[in-house]
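Visitor: coords please:
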Amino acid sequence: MNLSVRRRTLALAGTVLAGLLAGAVPATAEEAGVAAAPDISVANVKQHLADLQSIATANGGNRAHGRAGYKASIDFVKAKLDAAGFTTTVQTFTYNGTTGYNLIADWPGGDTNQVVMAGAHLDSVTSGPGINDNGSGSAAILETALAVSRAGYQPAKHLRFAWWGAEELGLVGSRYYVNNLPSTERAKISGYLNFDMIGSPNPGYFVYDDDPVIEKTFKDYFAGLGVPTEIETEGDGRSDHASFKNVGIPVGGLFTGASRTKTSAQVQKWGGTTTAFDRCYHSSCDTTANINDTALDRNSDAVAHAIWTLSSGTTPPPGKVFENTTDVSIPDNGAAVTSSVAVTGITGNAPSSLPVGVDIIHTWRGDLVVDLVAPDGTVYNLKPYSSSDSADNVQTTYSVNASSEVANGTWRLRVQDRAAQDTGYINGFKLTFP
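Guide: Okay, here's the model as predicted:
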């Protein structure tokens, strides 16, 4: 989990995603014609972690970018995937004068115009072996990939797994991959799932809230276990999903907490103590002893559940899209402007998870306050002002609980620039109704 970058930017539990989106919930996976994900062996995941620990121990105690331990980690994962029948590619890049590596693994078959991608950063910080951060995510997606091979899984969509380099230095590897991916290839990625720190010793169960469909996939899994979840906020924009989210690719993922202190309410919910979720975050003690087996087991199964669910079947109908692509200039440090869409033909109220697609081009997005204004004038804040958010552009999909609003009528995206010296415009705005 990168600390310095800010906003750069299981078995199926009685439901499957295709049925949910179609409005009919099948009673079992078999009724839906979808194979249930296999149980992921936590013993196997822990063996991968032990192997990564051994690699770090043999190479100066870490697996950091530019160090021998990182290249040995890449070679270790690649050998496993090659033997399992994956098509692997090692992508090189240069950062701080040293060579870095991303590992991309494609499972043959599936519709290559619809790619479900899962990734985790494989590098550690220089101060330790990085077993929770992020051997845990790396090992979980490795074992899930191997389970795909063992099952001979033939999904409708194409599966791709990735292990990123130099995340700890600013999402360098994943950003390089995305920036060098042609726009036609970016458009083929139907979802990117990120797993960064999923075995914290004092764990919470956090779900990214970026894409409504992916979010629901994970929440449904944990609900089936009776495990409550919370929206992930501590690492938002600080891990590799930001590289994908910033170019409009739907993202989601899981997280068990880093340096923030678990609250008393969270202890009541999940157990543990009112201390850091991971007391060894970015430290030498982030070893194989720094893992909660239960959290690692649950999250590894959730990884497989999401991969199987999101890659099976065909893409469901996108629903009714109401979009305005007329450019609207945003005055520098001036009055609010709006882009409007007229929603018609929808029965009843808006959904509880209304996708609001926002495409704003701006040279300092922290200056912006972005709101959704319902037909009756109710305001839903999508993005607050933040003087420290120095990234450019706002290109993402928000989820709004608009269930109290009548769907039909004129909805407005309202944007105001509240600081001087940077300019931009609304490039597009859309609402998607099921």
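Visitor: only C-alpha atoms for contact and neighbour calcs from this point on.
Guide: Noted.
Visitor: For residue 242, see how far away the closest residue to residue 109 other than its chain neighbours is.
Guide: Of all residues not flanking residue 109 in the chain, residue 158 sits nearest, at 6.1 Å (C-alpha to C-alpha, 6 or more residues apart in numbering). With distances taken as C-alpha to C-alpha, to the nearest Å, residue 158 is found 22 Å from residue 242.
Visitor: just residue 368 next, same as before
Guide: As for residue 368, its distance to residue 242 is 19 Å (criterion: C-alpha to C-alpha).
Visitor: Same question for residue 265.
Guide: Distance of residue 265 to residue 242, computed by C-alpha to C-alpha: 29 Å.
Visitor: Quick check on these two: which one has the bigger neighbour count.
Guide: Neighbours were counted for residue 265 and for residue 242 using other C-alpha atoms under 10 Å; residue 242 has more, 24 against 10.
Visitor: Now do the contacts for residue 235.
Guide: When the contact criterion is C-alpha atoms under 8 Å, 6 or more residues apart in numbering, the partners of residue 235 are residue 1.
Visitor: quick check, it in a strand?
Guide: No. Applying DSSP: H, G, I helix; E, B strand; the rest coil, one finds residue 235 to be coil, outside a strand.
Visitor: Another for comparison:
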Amino acid sequence: MSPNAERRTTPHPPRRSKSAWTRRAGLAATAAGAALGLLTAAPTAAGAATPHRPTTHTSAHTAALAAPDIPVANVKAHLDQLQSIASANNGNRAHGRPGYRASLDYIKGKLDAAGYTTRLQQFTTSGTTGWNLIADWPGGDANQVLMAGAHLDSVSAGPGINDNGSGSAAVLENALAVSRAGLTPKKHLRFGWWGAEELGMRGSQYYVNSLPAAERAKISGYLNFDMVGSPNPGYFVYDDNPELESVFKDFYAKLNIPTEIETEGDGRSDHAPFKNAGIPVGGLFSGADYRKTAAQAQKWGGTAGQPFDRCYHSSCDTSANINDTALDRNSDAIAHAIWTLAAGSTTPPDGTVYENTVDITIPDNGPTVTSPIAVTGRTGNAPAALKVEVDIKHSYRGDLVIDLLAPDGTAYRLKNANSSDSAHDVKETYTVDASSKRANGAWMLRVQDVAAQDTGYIDSWKLTF
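Guide: Got it, this is the predicted structure:
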């Protein structure tokens, strides 16, 4: 994990009862999205909506085949090889050093033998040549790419077996498990091992920056794994994307293992360049140089007051610096995510309707309120004629200003206030040219009442892609 990047918590009028969430195309919402209010509609009714509070429901993540159990002995065998490589090359596997290239060749050889299409991507940083390794599994929808990756380089001070041999080995063994299973996912699977992460994510930055915009848009999600076998481990989940976050939380919930949101390394690893390019990211982390609290030790075990990894960026980050249980659990969690997300649906057809029917009170002459819809599973940008259907119950519609907010925050004005418009309610369909914006993400309906004495609420609204 790079040390150089920034570290990163009045009642409605009476109305009819109706289903909390519907979606004509039949895609399901994630439980995490419900909890955050970033919801796509579920295929069937989830019960009557409660004013102001999104209805939560079980996660709709399902895989066509159950994910395999990843043998931790296999992952540790890869770590032993990386340790041997470091020992034979002045004790490290750092960028620009022979140990890094030998590590790369070891992983590439395993993938080539397993039927992957591999390529080395060369770049230069700090005056030294580096390489990324990219591996593609045959098949799957090339317009929906699920990618998993880890940085392969160590610091120059040590062999980097937890940081980040652990993530590299776990991703490798998962890639090999895909091959053993002969997996035929709906999404295209791609794996990456990055160079020069310890110098500030240079390898992953180079990869993302080298992708044409059309190719970036095809990546439906990037999963990052940097330090997943810390000796005094925690179980941390990235919270950058609700759907990707929930798939890991679902896995650990079934094991009755509590998780926490990852904050220690936020922005310090290879998910950052993907996130900055607008690609959804997720991942796992078992902790670095922060100290485990008493509360964390109570729920996870281990030693309170000690770092999650006392050998972080040190010569003692050897094959002895691994917690087998954490490595095993996280390797299996990676498999769960890959099998689940890769089995996801193909891009919904044109005409798919996304709807939010949770009531949102509009304060009289007050601040703005927003109602979210999360659009997922699409490729490319939104339509040039995006339909926005709005149903607002209000006693004086002329008081209302209504905007559509794209996922990047761009506002599209749908309706201005008009003091002479004394009609009730807003039940309109607007058309917006949103073709410059990515389709996937959290879209918002923003409403404000700018004059006194009239009240109302957002009843429902829809987006048609």
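Visitor: TM-score for these two?
Guide: TM-score of the superposed chains, computed with TM-score structural alignment, normalised by the length of the first structure, equals 0.73; 345 aligned residues with a C-alpha RMSD of 3.5 Å.
Visitor: just to revisit the earlier point, return the residue of the second structure aligned against the residue nearest to residue 109 of the first structure.
Guide: In the second structure, the residue matched to residue 158 of the first structure (TM-score structural alignment) is residue 188.
Visitor: for residue 133 of the first structure, same thing?
Guide: Per TM-score structural alignment, residue 133 of the first structure is aligned with residue 163.
Visitor: To which secondary structure element is the residue nearest to that match when sequence neighbours are not counted assigned?
Guide: Once flanking residues are discounted, residue 163 of the second structure sits nearest to residue 227: 5.2 Å by C-alpha to C-alpha, 6+ apart. For residue 227 of the second structure, there is no enclosing helix or strand under DSSP states H and E.
Visitor: mind listing what residue 227 of the second structure touches?
Guide: Applying C-alpha under 8 Å, 6+ apart, the residues near residue 227 of the second structure are 1, 162-167, 285-288.
Visitor: Starting from residue 282 of the first structure, give me the distance back to whatever residue of the first structure lines up with it.
Guide: Taking TM-score structural alignment, residue 227 of the second structure has residue 197 as its aligned residue in the first structure. In this view, residue 197 of the first structure and residue 282 of the first structure are 11 Å apart by C-alpha to C-alpha.
Visitor: wait, what's in contact with residue 147 of the second structure?
Guide: With C-alpha under 8 Å, 6+ apart, residue 147 of the second structure has these contacts: 189-192, 219, 221-223.
Visitor: How about the contacts made by the counterpart of residue 287 of the second structure in the first structure?
Guide: When the first structure is aligned by TM-score structural alignment, residue 287 of the second structure is paired with residue 257. Residue 257 of the first structure sits next to 197-198, 200, 203-206, 234, 277-278 when contact means C-alpha under 8 Å, 6+ apart.
Visitor: and which of those is nearest residue 320 of the first structure?
Guide: Proximity of these to residue 320 of the first structure (C-alpha to C-alpha) peaks at residue 206, which lies at 30.2 Å.
Visitor: how about the closest one, what's its match in the second structure?
Guide: By TM-score structural alignment, residue 206 of the first structure lines up with residue 236.
Visitor: residues near that match, how many?
Guide: Residue 236 of the second structure has 21 nearby residues by other C-alpha under 10 Å.
Visitor: Same question for residue 292 of the first structure.
Guide: There are 17 residues near residue 292 of the first structure, going by other C-alpha under 10 Å.
Visitor: Residue 222 of the first structure now?
Guide: By the measure other C-alpha under 10 Å, the count of residues near residue 222 of the first structure is 21.
Visitor: Are we agreed that it is in a helix?
Guide: Yes. Counting by three-state DSSP, residue 222 of the first structure is located in a helix.
Visitor: if you skip the residues just before and after it, what's nearest to it?
Guide: residue 228 is the one closest to residue 222 of the first structure (C-alpha to C-alpha, 6+ apart), at 6.8 Å.
Visitor: which stretches of the second structure form helices?
Guide: Remark: helices assigned in the second structure by DSSP state H are 31-36, 72-87, 98-113, 167-181, 202-210, 213-218, 242-254, 271-276, 294-300, 324-342.
Visitor: residues touching the equivalent of residue 344 of the second structure over in the first structure, list them.
Guide: When the first structure is aligned by TM-score structural alignment, residue 344 of the second structure is paired with residue 313. By C-alpha under 8 Å, 6+ apart, the contact set of residue 313 of the first structure is 18, 34, 155-157.
Visitor: Closest to residue 298 of the first structure out of those residues?
Guide: The nearest member of the contacts of residue 313 of the first structure to residue 298 of the first structure, counting by C-alpha to C-alpha, is residue 34 at 21.1 Å.
Visitor: Which residue, other than its chain neighbours, is closest to the alignment partner in the second structure of that closest one?
Guide: Matched by TM-score structural alignment, residue 34 of the first structure corresponds to residue 64 in the second structure. The spatial neighbour of residue 64 of the second structure that comes closest, neighbours along the chain excluded (C-alpha to C-alpha, 6+ apart), is residue 343 at 6.0 Å.
Visitor: what's around that neighbour, how many residues?
Guide: Count around residue 343 of the second structure with other C-alpha under 10 Å applied: 21.
Visitor: how much space between it and residue 187 of the second structure?
Guide: From residue 343 of the second structure to residue 187 of the second structure the distance is 7 Å (C-alpha to C-alpha).
Visitor: next one: residue 175 of the second structure
Guide: Counting by C-alpha to C-alpha, the gap from residue 175 of the second structure to residue 187 of the second structure is 14 Å.
Visitor: my read: residue 42 of the first structure touches residue 299, true?
Guide: No. Using C-alpha atoms under 8 Å, residue 42 of the first structure is not in contact with residue 299, being 9.7 Å away.
Visitor: What residues does the residue nearest to residue 315 of the first structure when sequence neighbours are not counted make contact with?
Guide: Nearest non-adjacent residue to residue 315 of the first structure, counting by C-alpha to C-alpha, 6+ apart: residue 18, 7.6 Å away. Applying C-alpha under 8 Å, 6+ apart, we find residue 18 of the first structure in contact with 313-316.
Visitor: out of those residues, which one sits closest to residue 100 of the first structure?
Guide: residue 315 (35.1 Å).
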